[in-house]
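Student: Sequence isn't available, so here's the structure alone:
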């Protein structure tokens, strides 16, 4: 699959964002969080225009490259010609979040088995692991309204999410946001780990819950753990891991 390079067509800032977003797609695939072609990761481009990068619909996540990512406006109209289609219905959730959250550069959404399983549980995320305490410090829920393709759902989703970092879409999956792509990825790593641990723990005996006071103080603990850098702390190591396997995402 030959895709013309956009490296000399777009700004250096946009190219770096394209490389980071393509890397994020590859990492999501590598960690087993993809659902064939049926979820999206979007990134807002710098500037006042509200332009975004999103995946070409129909490509597997491990096929995504910097040049194949499609630039769209807030209505998911293509701004640079591409031979690939975009999925406006899939962008509904992303556009809703980006419109309400100026602090967010990246929105990452998954349909993993563990994530969907916990999203179907009435109690949602339980405070039973260190990972869950990070999630519970900034978690919101949005009830399932069917396949998310209707614009009238946007205000309800925006109201439910508020200023949270983690959003559990009931009976649907997981969503994280970040001021950088690295932040959104690290948050999803913690969210997915939380759900996998919970499903595994529930298969055993009686659960021990974390003291609520510990949950209340966890935001500061997370800052200490990453030196206040958030996802940027771990991102270079993730890029090195990816580069050891395949550097084609940078094309």
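Tutor: That came through fine. Here the structure is a predicted model, which means the values were calculated and not measured.
Student: from here on, contacts and neighbour counts on C-alpha atoms
Tutor: Fine.
Student: Assign a three-state SS to the residue nearest the centre of the chain, would you?
Tutor: The residue lying closest to the centre of the chain (CA atoms, centre = their mean) is residue 108, at 1.4 Å. At residue 108 the chain is in strand, as set by DSSP: H, G, I helix; E, B strand; the rest coil.
Student: My read is that it contacts residue 34, right?
Tutor: No. Applying CA atoms under 8 Å, one finds residue 108 not in contact with residue 34, separated by 11.0 Å.
Student: any common contacting residues for these two?
Tutor: Common neighbours of residue 108 and residue 34, using CA atoms under 8 Å, 6 or more residues apart in numbering, do not exist here.
Student: just the strands in the stretch 51-200 of the chain please.
Tutor: 52-54, 70-72, 106-110, 139-142, 166-169, 173-178 (DSSP state E, counting those that start in this stretch).
Student: can you redo the ones you listed as JSON lines with distance to residue 243?
Tutor: Formatted as JSON lines, the strands of the stretch 51-200 of the chain follow (distance: least, CA to CA, whole Å):
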{"stretch": "strand 52-54", "distance to residue 243": "22"}
{"stretch": "strand 70-72", "distance to residue 243": "23"}
{"stretch": "strand 106-110", "distance to residue 243": "21"}
{"stretch": "strand 139-142", "distance to residue 243": "33"}
{"stretch": "strand 166-169", "distance to residue 243": "28"}
{"stretch": "strand 173-178", "distance to residue 243": "23"}
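Student: Comparison target, given below:
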């Protein structure tokens, strides 16, 4: 991976829409930590740079999610050139996964990858995610699965990642975790939140030992249809804006 060292990004250095993308992404990192989905300095979330479809913003490899600031984020191009990394570098597996998905799907502007315990547990379940609650049903028709092939640095896995994701929005990674994608930061967070809640409910339900109650397929289809109609292009915006206000009350430094 090629790197180009520059000073830390500042709001005066860039267009308004890139700075806005940085602030939202930094907020998403803080929220990921707040909800317990982070894993030390590992895992990664990216956002495509507005006006630069060949570039995305991602975390420098070494900064904790709960300390992420807009100016900390590294801009990475599809050829591997990293700008503004502040001496940390970029995680190789993070670059590989995110560059593959962004390149394959022009409609994707945000990619989340994490290994929360319950999500990883459900990814390992032979049946994967089950429609045991409303949160599971919301995205039930846009979930796919990818078999584990080792740490994501091998280019031979590129085509299988692209094929397995297809046009879906959630890809459960067997023996690993998940990749959640979306057209916006709020939409991606919305899917990640509902998935994590659904996986928690599934793990708790199956732990009871009894055969779980499952709704009829017609009910699942009805929930999917209703959710699709109600969500629209602003999926997740109301709750994400509310959560940004919460972050502002707790610690607004993510905006720096």
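Tutor: That came in fine, so what should we check first? This structure is a prediction, so every number in the text was calculated from the model and none was measured.
Student: any idea what the residue nearest to the centre of the first structure aligns with in the second structure?
Tutor: Alignment note: residue 108 of the first structure maps to residue 112 in the second structure; criterion TM-score structural alignment.
Student: now residue 217 of the first structure: how far from residue 44 of the first structure?
Tutor: Separation of residue 217 of the first structure from residue 44 of the first structure (CA to CA, to the nearest Å) stands at 31 Å.
Student: So which residues of the first structure form helices?
Tutor: 12-30, 88-100, 113-119, 130-136, 154-161, 181-202, 212-216, 218-225, 235-245 (DSSP state H).
Student: Turn those into JSON lines, columns for distance to residue 75 of the first structure and mean neighbour count.
Tutor: JSON lines is the format used below for these (distance: least, CA to CA, whole Å; neighbours: other CA atoms under 10 Å):
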{"stretch": "helix 12-30", "distance to residue 75 of the first structure": "20", "mean neighbour count": "21"}
{"stretch": "helix 88-100", "distance to residue 75 of the first structure": "8", "mean neighbour count": "19"}
{"stretch": "helix 113-119", "distance to residue 75 of the first structure": "27", "mean neighbour count": "22"}
{"stretch": "helix 130-136", "distance to residue 75 of the first structure": "30", "mean neighbour count": "22"}
{"stretch": "helix 154-161", "distance to residue 75 of the first structure": "13", "mean neighbour count": "17"}
{"stretch": "helix 181-202", "distance to residue 75 of the first structure": "21", "mean neighbour count": "21"}
{"stretch": "helix 212-216", "distance to residue 75 of the first structure": "38", "mean neighbour count": "13"}
{"stretch": "helix 218-225", "distance to residue 75 of the first structure": "35", "mean neighbour count": "14"}
{"stretch": "helix 235-245", "distance to residue 75 of the first structure": "30", "mean neighbour count": "13"}
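Student: Now distance to residue 142 of the first structure too, for these, in TSV please.
Tutor: As requested, those are exported to TSV (distance: least, CA to CA, whole Å):
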stretch	distance to residue 142 of the first structure
helix 12-30	23
helix 88-100	11
helix 113-119	10
helix 130-136	15
helix 154-161	6
helix 181-202	16
helix 212-216	21
helix 218-225	22
helix 235-245	29
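Student: how many other residues sit next to the counterpart of residue 51 of the second structure in the first structure?
Tutor: Alignment note (TM-score structural alignment): residue 51 of the second structure maps to residue 47 of the first structure. Residue 47 of the first structure is flanked by 7 other residues according to other CA atoms under 10 Å.
Student: Identify the residue nearest the aligned partner of residue 146 of the second structure in the first structure in space, chain neighbours excluded?
Tutor: In the first structure, the residue paired with residue 146 of the second structure according to TM-score structural alignment is residue 142. Of all residues not flanking residue 142 of the first structure in the chain, residue 169 sits nearest, at 5.0 Å (CA to CA, 6 or more residues apart in numbering).
Student: The one you found pairs with which position in the second structure?
Tutor: Aligned counterpart of residue 169 of the first structure in the second structure: residue 173 (TM-score structural alignment).
Student: Neighbours of that match, how many?
Tutor: Neighbour tally, residue 173 of the second structure, other CA under 10 Å: 25.
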